[in-house]
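Trainee: the following block contains a protein sequence and its predicted model.
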Amino acid sequence: MLRKRHRILYLGEDGVRGHSLLVPVIVTISFLLFVVTMYVNDCPAHSHNCTLSALGRLSFQPLSDNPLFGPSSSALSKMGGISSDTVADKHQLWRPFSCIWLHAGVVHLLVDLISLLFVGIRLEQEFGCVRVGCIYFLSGIGGSLFSLLFIENRVSVGSSGAVFGLIGAIVAEIVPNWSKHEGKSPTFMTLGVIAILLFIIGLFPHIDNFSHAGGFLFGLLLGYVFFAQADFDWSKYQIAPHNRLTDFSTDTNKKMCKMFVCVVVVLLLAILYLIFIVLAFKGVNGNDHCSWCRSFSCIPSSHWNCGGDSKSHAVCKYMIRGTTMWLTCEVNQRSQTYSGIFALSSIKQFCAELCS
């Protein structure tokens, strides 16, 4: 049961109510997986223009490839990032879960994990790791499934959708219990700042604002199921003459109404998950019906490429002299120099990375 008056993101007079275990574990695993992803990426083996090359195998891709100081799209895909072809063509349905553990770069990692620590630890202390964990992972998966309708051939990763799910759950808890909360204005201001930061980071390559929107939607619904103990005055909404069944002032009928709404929300969640899974398997492209959706997910820039139609990928011109190869992507006009002896399959891989 909720206490009479408490704060979600700020400590009340009674202080901390519990311990946080799940959120620190998620943060630790996410950080370690980012290091592993950079090791798998191995930029020096594929490019001589790596950022912070002193880091050796852990050095970052050129900023023109990844402006967030991170790996290439191919490395993110190997580690479990989502894209329309891996889910629609290869039916790898595990990717909407695996992608929420990965991050596109150091900037992305810091923004996501700091936001998660700030929001998640307080929620876990208040509601426990089971409920917070269910909301985090289910909203993250739901956001990833929604994202698949718009990312096309691009690789997308990140836990931002899951963090947005926690934000949506907070909104779902506060609004029905408005009178029970202190510090609502600073709470919503804090959530607003976090949401704006996550939205801005979602305009960069390999991150998708549609996963944020989907995560928030699922978080709202999941928040009602796991968090909200709505204290509505049901007597204001009587739709029948007063009798034993419509007397919403009794505890029994209040519980019945809450249970009914909860069942409806659970059914709606199941339907939404089913719809998004079917659409993802069919490879439906939401951008065909929305002219501005690509810009909502990634702002095109001369400094990076947002990706696009799969037909546009792997179209390169190359010239080889001795052990030196010059490769130019015809889609974004990026050029790269490579040293070594290359097979045709290697050239195709380099071309795909250069055009991603």
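Mentor: In hand now; what should we look at? Residues are numbered from 1 along each chain as shown.

Trainee: can we go C-alpha only for contacts and neighbour counts from here?
Mentor: Will do.

Trainee: distance check, the residue lying closest to Thr324 once chain neighbours are set aside against Lys258.
Mentor: Spatially, and ignoring its direct neighbours in sequence, Thr324 is nearest to Ser339 (4.6 Å; C-alpha to C-alpha, 6 or more residues apart in numbering). Distance, Ser339 to Lys258, using C-alpha to C-alpha, to the nearest Å: 66 Å.

Trainee: again with Leu117
Mentor: For Leu117, the distance to Lys258 - C-alpha to C-alpha - is 31 Å.

Trainee: please apply the same query to Val23.
Mentor: Separation of Val23 from Lys258 (C-alpha to C-alpha): 29 Å.

Trainee: out of those two, which sits in the busier spot?
Mentor: Shown here are Val23 and Lys258; by other C-alpha atoms under 10 Å, Val23 has more neighbours (23 against 18).

Trainee: hold the first one in mind and look at this next one:
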Amino acid sequence: MSDLGEFALIARYFERSQHPLPTQVVLGIGDDCALLQPTPGMQWAISSDMLVSGRHFFADVNPRTLGHKALAVNLSDLAACGARPVGFTLALSLPDADPAWLQGFSQGLFALADAHHCPLVGGDTTRGPLNICITVFGETPPGQALLRSGARAGDDIWVSGTLGDAALALHCLWGRDQLPAEALALARQRLEQPTPRVALGQALRGIATAAADVSDGLLGDLGHILERSRVGAELEALDAINLLAARAHITGASGTFDPHSQADSTALRYVLSGGDDYELVFTAALESRLQVESAATGCGTRVTRIGRIVRDPGVTVKAPDGSALHGPWASFDHFAT
């Protein structure tokens, strides 16, 4: 049990007076409110996410990786909007003020914050079950924010990075699946230290027609785009399954796809409905392919075309022979799980 008080806790682990604030932050930590001033001609982009112990992370998770993930999931929302980070607030409920835990958590949090020039500008702490709530602030030029509502029939569907490895790692930690130790370590890193695609989101402004971040599973988050845009989608199973970096370890496959294989079916399920990837799924006109690839190359980020937007609502997953696949694919829902 630590005798560290609330204000001493904040001062020791979360105040960083030696770090200069961006011009948009007029006043940071120290008063009842932070004061933010948007860059002239820009709009605010604001998002909140909550991480709850036992629901979003294991109680014994490394606090440094938890600090990283807590901010990463919020920065991923800014990325999906094409916004540049400005600052964030942190509301933190702790069962105890453990100095070692706080040191690790704040180090992971600020390492990612510094990488994206996104300072902590305020928040709150209290005693209670471990619960982390971050609100992040970004800015984007008017009319250039990436939304979910702009996809059009004929658009390509793209995904950044890889998908499914985070969910695979989680199932391995639960004892429901297995990976070799080295592969599990890499997959677990995808689960605990996702990479928010902030630079890619900004690079896609004016190119992507719609975007969302993949937090609850590809089908679910792509579904938000389809619903808001009033369109449907066709996905290529072979392109999708190759997004699973650890695929070879559970299927032994070498680029082919067998719709009758249990292993391939499992791998495809991780990709389509796994969640916790924090990659971007986005759409762009067919004639914008070179622009998409150039934007991704400039950001050092892999992107993959996995399908196309169609007029009729719904999603069809197609096997290499053109037939439709059906599977137990359901994205994560906090109140249905």
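Mentor: Thanks, I have the structure now. From a predicted model like this one, the values you see are computed outputs, not experimental measurements.

Trainee: superposing both, give me the TM-score.
Mentor: Scored against TM-score structural alignment, normalised by the length of structure 2, the superposed chains reach a TM-score of 0.25; 133 aligned residues with a C-alpha RMSD of 6.4 Å.

Trainee: what residues of the helix or strand where Ala8 of structure 2 lies count as buried?
Mentor: Per DSSP states H and E: Ala8 of structure 2 is located in helix 6-13. By neighbour count on 16 or more other C-alpha atoms under 10 Å, the buried set for helix 6-13 of structure 2 is 9-10.

Trainee: which other residues reach it?
Mentor: Residues from elsewhere that reach helix 6-13 of structure 2 (C-alpha atoms under 8 Å, 6 or more residues apart in numbering): 97, 102-103, 106, 125-126.

Trainee: out of those residues, the closest to Ala324 of structure 2 would be?
Mentor: Checking the contacts of helix 6-13 of structure 2 against Ala324 of structure 2 by C-alpha to C-alpha gives Ser106 as the nearest, at 47.7 Å.

Trainee: gap between that closest one and Ser76 of structure 2?
Mentor: Taken as C-alpha to C-alpha, the span from Ser106 of structure 2 to Ser76 of structure 2 is 19 Å.

Trainee: more neighbours: the two, which one.
Mentor: Ser76 (27 against 19).

Trainee: packing partners for the helix or strand that contains that one?
Mentor: According to DSSP H and E, Ser76 of structure 2 maps onto helix 63-81. Contact analysis of helix 63-81 of structure 2 by 3 or more C-alpha pairs under 8 Å, 6 or more residues apart in numbering; DSSP states H and E lists strand 43-52, strand 84-94, helix 99-115, strand 131-140, helix 181-192, helix 198-203, strand 208-214, strand 279-284 as its packing neighbours.

Trainee: make CSV out of these and add distance to Gly223 of structure 2.
Mentor: Formatted as CSV, the helices and strands packed on helix 63-81 of structure 2 follow (distance: least, C-alpha to C-alpha, whole Å):
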stretch, distance to Gly223 of structure 2
strand 43-52, 20
strand 84-94, 25
helix 99-115, 29
strand 131-140, 24
helix 181-192, 22
helix 198-203, 19
strand 208-214, 10
strand 279-284, 10
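
Trainee: so which of these gets nearest Asp156 of structure 2?
Mentor: Once the helices and strands packed on helix 63-81 of structure 2 are compared by C-alpha to C-alpha, strand 279-284 is nearest, at 5.4 Å.

Trainee: could you tell me the angle between that closest one and strand 208-214?
Mentor: 160 degrees (axes from the mean of the first three to the mean of the last three C-alpha atoms, to 10 degrees).

Trainee: buried residues in strand 279-284 of structure 2, which are they?
Mentor: Buried-residue list, strand 279-284 of structure 2, by 16+ other C-alpha under 10 Å: 279-284.

Trainee: just give me the closest of those residues to Ala233 of structure 2.
Mentor: Taking the buried residues of strand 279-284 of structure 2 together and measuring to Ala233 of structure 2 by C-alpha to C-alpha, the closest member is Thr283, at 10.5 Å.
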